[in-house]
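Colleague: sequence plus predicted model, see below.
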Amino acid sequence: MLNTRWWQPFVVVLVVLGGMYFAAPNLYPRASQDENNVVQNFVPFPFLPYQVNLGLDLQGGSYRLVRVDLEDARASYMEDVQRIGSSVLRDQGVALRATATDTSVRFQFRDEVAMLGAREILRQQFPSALFSDQGSSLTVTLGDDAFEVVKQETVQSVRDTIERRIDAFGLTEPSIRIQGQDRILIEVPGVSNIDAYLEKLALTIHIVKQAGVSRNPNETLFMMLEDSDRILGPGEQPTSYLIEREACVDGADIQGTGVGTEYGVVVTFTLNSRGSKDFATCTRNNVGERLAIVLDDKVISAPSVNEPITTGSVQISGGFSFEEARSLSTLLGTGSLAAEVESIEERVVGPGLGAESIRSGAIACIVAMALVLLFMTLAYGLLGLMANVALVFNLIMLLGMLSIFGATLTLPGIAGIVLTVGMAVDANVLVFERIREEARAGLDPSDSVASGYGAAFSTILDANLTTVFAAILLAAFGTGPIQGFAMTLTMGILTSMFTALLMTRLLINLWLDGVKPSKLPI
């Protein structure tokens, strides 16, 4: 009677070939960007460009722990109340003037009746805000409970914006995690400086009241800003502008960006429907005046309004080089940070240290593999050699699985691979010891193998399931390197179960069917 089922060779060969196919791209150089930021892929056809990503500790890169300025979040929320509230009320035909501070917004209306109607509209727009009125004025503030919600939303928004910025530049596998109430941990492999991704980049457009001023006559209504250094020539002194505090539009209204070079290098962007409407109203009411385009509290352009701009298309000519314009365009397209961030811990891991980690990890894997192969050969003879063949393919399939899922390999992940080697051998040891016991009890080779695998199966399954559950908990509650260890360990257990229970048994059964030995060499 044949020991090999008809379907076993097909399943094993199919899975092994699949593992080799997805592991093969890792033999080629990793994808990189050329001087034009075009991604170059070195994996040839017919392979898919799936490769294992290297973590910060293996590739080198930046580690940054930042703190989100939550008081700045309150001020940003008040600015949103002023901007959005003013826009909504004006759409309803309500005449008003709004002024904002870091903690409140004051709306001034023509009379008390207009104030009462506006209050109901604003309450629907900002249900968590607090409202107090006096005569024809209405003050909007933020209560403690509402501020807690704003803080959580702000930290999450900052984290998401940083991730979008890093992704927009094609940087692979950043790890960006919120820690505690106001901290964000950022790990970006392959990049030594991430300062540009942490700039707030608050872009706003204001009406210029007067240029060349030396003092601000009304801090509530106006603010004084100077030209950005980037637009000044050698020895040129910056101009001070008195501009209205209330912005016509801001970065939240930007929906598309680009770079133009027809008449010098400019950054172009288009506004969404709300921004286009506000900008059209602003320019229509201020023909002949100047606009101040402000980036991070510096004026980068101050063009004159020659006619109403109703298309929602804006150009910024700020003395940019092409690379600066492209970088600014990309960053503006991902949105402004909801609050300022402050670096409180920073480390740069050099690529040399990462290469040393890879070399040390590879040596550990090779030594572990060599010792295991030697032990299995000496302890179990021919059956041990079959297990060794399966063990080699186990690592190949593990590499293929990591590539398919785009996993990030870290130094703890390499430790997980080394542990997987031991786990794979453990299953074979259990099976072979049971086979040896059955053979000593007088069973023939075929019955000994069948009985050995049958008796050891439940033990192997229980042991591996227990480890998988532990790895799942590590992945769920751990962070960064711990998750990398848990992922490689889980995938390694799956591949080792396959090779130990299917592949090794297939090799043994094929040998039994072909040779028909009278005694097992074990």
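Modeller: Thanks, I have it.
Colleague: from here on, contacts and neighbour counts on C-alpha atoms
Modeller: Fine.
Colleague: end to end, how far does stretch 511-522 reach?
Modeller: Stretch 511-522 has an end-to-end distance of 14 Å (CA to CA, to the nearest Å).
Colleague: next, the buried residues of it.
Modeller: 511-512, 520 (16 or more other CA atoms under 10 Å).
Colleague: what's it in contact with?
Modeller: Outside stretch 511-522, the residues that touch it by CA atoms under 8 Å, 6 or more residues apart in numbering are 2-4, 379-383, 436, 439, 444-446.
Colleague: if we use 6 Å, what do you get?
Modeller: 2, 380-381, 445 (CA atoms under 6 Å, 6 or more residues apart in numbering).
Colleague: quick check: Glu342 is in a strand.
Modeller: Yes - assignment of Glu342 by DSSP: H, G, I helix; E, B strand; the rest coil places it within a strand.
Colleague: SS state for Ile366?
Modeller: Classification of Ile366 by three-state DSSP places it in helix.
Colleague: burial measure for it, as a count.
Modeller: Residues near Ile366, counting by other CA atoms under 10 Å, number 13.
Colleague: check Tyr263 too.
Modeller: 7.
Colleague: now the helices: where do they sit in the stretch 1-150 of the chain?
Modeller: Per DSSP state H, counting those that start in this stretch, the stretch 1-150 of the chain carries helices over the ranges 7-23, 56-59, 70-91, 112-125, 144-168.
Colleague: can you list contacts of the first one?
Modeller: To tie it back to what came earlier, the one meant is helix 7-23. Contacts for helix 7-23 (CA under 6 Å, 6+ apart): 397, 399-400.
Colleague: same question for the second one.
Modeller: Judged by CA under 6 Å, 6+ apart, the contacts made with helix 56-59 from elsewhere in the structure are 189-190, 351, 354, 357-358.
Colleague: which one (most neighbours) among the residues you listed?
Modeller: Pro189 (25 neighbours).
Colleague: contacts only, for that residue.
Modeller: 55-56, 59-61.
Colleague: before we go on, here's another structure to hold up against the first:
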Amino acid sequence: MINISFPKQLMIWITVVVGLMFALPNGFYGRVETHNDAMAIIDTGVTNDALAADAAQWPSFLPSGLVNLGLDLRGGAHLLVEVQVEDVHASFLEGFWPSVRDALAAERDTVGFVTREDSPPTELRVRISEAAGATRAFEIARSLATPVASFTGAAATNIDVRLNGTLLTITLSDAEMSAMNERTILQTLEIIRRRIDEVGTREPTIQRQGAERILVQVPGVGSANEIIELLGTTAQLTFNPVEGTTGDPDASAGTGNMIVPAQETAGLYYILERRPVVTGEDLQNAQLDFDQNGRPAVAFRFNTSAAREFGDYTLENIGSPFAIVLDNEVISAPTIQSHIPGGSGIITGNFTIEEATNLAVLLRAGALPAELTFLEERTIGPELGADSIAAGQVACIVAGIGILLYMVLSYGLFGVFANIALVINVGLIFGLLSIVGATLTLPGIAGIVLTIGMAVDANVIIFERIREELKTAKGPARAIELGYEKALSSIIDANITTFMTAVILFTMGSGPVSGFAVTLGFGIMTSVFTAIFVTRSLIVIWFSRTRPKTIEV
């Protein structure tokens, strides 16, 4: 007598219900997405009636995970950027000059006066006045080199020094350039990922291409320009003391100072101390806020050490202005009214809410180490994605109807059971995709269509085995039981090999191949579950109620 214990029946149908519950939000995609976006904003502490109305579009007690739609289905931005690693090389040599100057100045009696000469960004040229001290100057410059781990494993230093008469030429070594380029690309990747994740985009693709290029694909944005604006700002933030103002950008700033334009006032330039009090690297947090007049602003907080330095500076300079400099522009120059302990403050200006939010995102993510050049930019419209989704839906519907008809015509009532399991199978696939937050692409839809075709294979094997057992004059219950037992090994063997293929495709492939492998792998798991457990459970429930003397498969 075929039978499934009540606890096992309960576990089967609890699994089905839970899987379908997680798949349910995808049937109300727009409403759930609006709910999720509103909840993400509310979780940051911002709330209003509009956000509350958006959040109420989906019950909070139901799952709200969605299958993320890829770039080919939803549209979005496709960018190929190149990292200008030469900027980092030049910045390093610029910062290395004070060390060289101070080291040589300490032995002025031997090397004479030290001056820096014009040179390409990739070189640092230093002239000494005493020819007799050239060798000593060379040794001093060489002593400033530090070890660097090279890819060959050989010992290497970070700089090369050449001596030509009284001229020292300092350049980066090949090992240092390779290591610096690698660090720069990895840091840029991380900062780009942080910036895009901060604005709440769903499943962006950010991956390295070649030595100095990065591919960025962001589904769901209206224009590539939105991402360019987000990534095109290096977000180098500094807090500098103000020495004065001028209307002449070519005026003499004085030793140790620099002239920086004001962002909001044309023709106004600030004379600032070159050395900042603190920098954006010391920020611990930055977020959207509002000033005392209700205008958008950015609230920030420094880490412990920077907070102490900032507090000491404000205590000693009450009544003096200081400048907040972002990407070589003064965005605000407030006057210090009182001691600011704790390292917290607010950046005010003529910001819109969007501008203040983006600035907070940039400051939280950190400054890019080098400038980005956009080599390729494309905006994929949502119309193309809608056409792809429509084509995928048609393919799924046609495949599904064909299989449903075939199973009913071939196996009668048992075919109906298989069809019910097939519908559950598709729902479970979307439930799994929602749980893991996977991205569905056009190849992923192809994987679902293929799964629909493969899903009934196991049922066909089982039903054919039941037919064979019925021919041996066994009773219906025994025939059904033997059919499932003898078909099990064939089902497991066939699906394990296909699942191994899906794992290899996911591991070795990327992009479309990976998306196809994910849906194929999930489809195999759900189809085996529905064929072995769900269909059998339906048959057991039907058989226990009707007790047929004979069955036709």
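Modeller: Nice, thanks for sending it over. Keep in mind that what you see is a predicted model, and the values were worked out from it rather than measured.
Colleague: need the TM-score between these chains.
Modeller: Scored by TM-score structural alignment, normalised by the length of structure 1, the superposition of the two chains gives a TM-score of 0.81; 500 aligned residues with a CA RMSD of 4.2 Å.
Colleague: three-state assignment of the counterpart of Gly431 of structure 2 in structure 1?
Modeller: Gly431 of structure 2 is assigned Gly400 in structure 1 as its aligned equivalent, the criterion being TM-score structural alignment. Following three-state DSSP, Gly400 of structure 1 is assigned to helix.
Colleague: how about the helices of the stretch 201-350 of structure 1, start to end?
Modeller: 273-284, 322-333.
Colleague: ok, the residue nearest the centre of structure 2 - contacts?
Modeller: Residue closest to the mean C-alpha point of structure 2, counted by CA atoms, centre = their mean, is Arg193 at 4.1 Å. Arg193 of structure 2 makes no contacts at all, as judged by CA under 6 Å, 6+ apart.
Colleague: could you rerun that using 10 Å?
Modeller: 187, 204-207, 216, 365 (CA atoms under 10 Å, 6 or more residues apart in numbering).
Colleague: just send the helices of the stretch 1-150 of structure 1 back as JSON lines, with distance to Glu262 of structure 1 too.
Modeller: Formatted as JSON lines, the helices of the stretch 1-150 of structure 1 follow (distance: least, CA to CA, whole Å):
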{"stretch": "helix 7-23", "distance to Glu262 of structure 1": "46"}
{"stretch": "helix 56-59", "distance to Glu262 of structure 1": "40"}
{"stretch": "helix 70-91", "distance to Glu262 of structure 1": "34"}
{"stretch": "helix 112-125", "distance to Glu262 of structure 1": "42"}
{"stretch": "helix 144-168", "distance to Glu262 of structure 1": "25"}
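Colleague: quick one, which of those is packed in tightest?
Modeller: helix 56-59 (a mean of 26; mean count of other CA atoms under 10 Å).
Colleague: so it corresponds to what in structure 2?
Modeller: Going by TM-score structural alignment: helix 56-59 of structure 1 matches residues 71-74.
Colleague: the matching stretch vs structure 1, mean deviation?
Modeller: Compared with structure 1 after fitting, stretch 71-74 of structure 2 deviates on average by 2.0 Å (mean CA distance after the TM-score superposition for structure 1).
Colleague: Glu289 of structure 1: which of the helices of the stretch 1-150 of structure 1 is closest?
Modeller: The closest of those to Glu289 of structure 1 is helix 70-91. By CA to CA, the value is 21.0 Å.
Colleague: can you find the partner of Val294 of structure 1 in structure 2?
Modeller: That one, Val294 of structure 1, aligns with Val325 by TM-score structural alignment.
Colleague: and if you look at Val149 of structure 1?
Modeller: Using TM-score structural alignment, Val149 of structure 1 sits opposite Ala179 in structure 2.
Colleague: hang on, isn't its match packed against Val148?
Modeller: Yes - using CA atoms under 10 Å, Ala179 of structure 2 is in contact with Val148, at 7.9 Å.
Colleague: and for the two, which residues touch both?
Modeller: 158, 173.
Colleague: the one helix or strand Ile420 of structure 2 maps to vs helix 6-23, what angle?
Modeller: Per DSSP states H and E: Ile420 of structure 2 is located in helix 413-436. Following axes from the mean of the first three to the mean of the last three CA atoms, to 10 degrees, one obtains 60 degrees for the angle between helix 413-436 of structure 2 and helix 6-23.
Colleague: buried ones in helix 413-436 of structure 2?
Modeller: 413-422, 424-435.
Colleague: need the three-state assignment for the residue of structure 2 positioned farthest from its centre.
Modeller: Residue farthest from the centre of structure 2, counting by CA atoms, centre = their mean, is Ala473 at 62.0 Å. Of the three states, Ala473 of structure 2 takes coil according to three-state DSSP.
Colleague: identify the residues contacting it.
Modeller: Ala479.
Colleague: which helix runs longest in structure 2?
Modeller: Longest helix in structure 2 by number of residues (criterion: DSSP state H): helix 476-508.
Colleague: how far apart are it and its match in structure 1?
Modeller: Averaged out, helix 476-508 of structure 2 is 1.9 Å away (mean CA distance after the TM-score superposition for structure 1).
Colleague: so where is that helix in structure 1?
Modeller: Counting by TM-score structural alignment, helix 476-508 of structure 2 corresponds to residues 445-477.
Colleague: all strands of the stretch 101-250 of structure 2, in order?
Modeller: 114-117, 124-128, 147-149, 155-157, 159-164, 167-172, 205-209, 213-219, 237-246 (DSSP state E, counting those that start in this stretch).
Colleague: by contact count, what packs against the longest one?
Modeller: Think strand 237-246 of structure 2. Helices and strands touching strand 237-246 of structure 2, by 3 or more CA pairs under 10 Å, 6 or more residues apart in numbering; DSSP states H and E, are strand 257-261, strand 269-273, strand 278-279, strand 322-326, strand 329-332.
Colleague: to which residue of structure 2 is Leu383 of structure 1 aligned?
Modeller: Checking TM-score structural alignment: Leu383 of structure 1 goes with Phe414.
Colleague: list the contacts of its match.
Modeller: 407-408, 420, 459, 463, 535-536, 538-539, 551-553.
Colleague: what does Gly415 of structure 2 give?
Modeller: So Gly415 of structure 2 contacts 403-409, 421, 456, 459-460, 463, 535, 553 (CA under 10 Å, 6+ apart).
Colleague: helices - which of the contacts of helix 56-59 of structure 1 land there?
Modeller: Using DSSP H, the contacts of helix 56-59 of structure 1 in helices are 351, 354, 357-358.
Colleague: thank you kindly, that will do.
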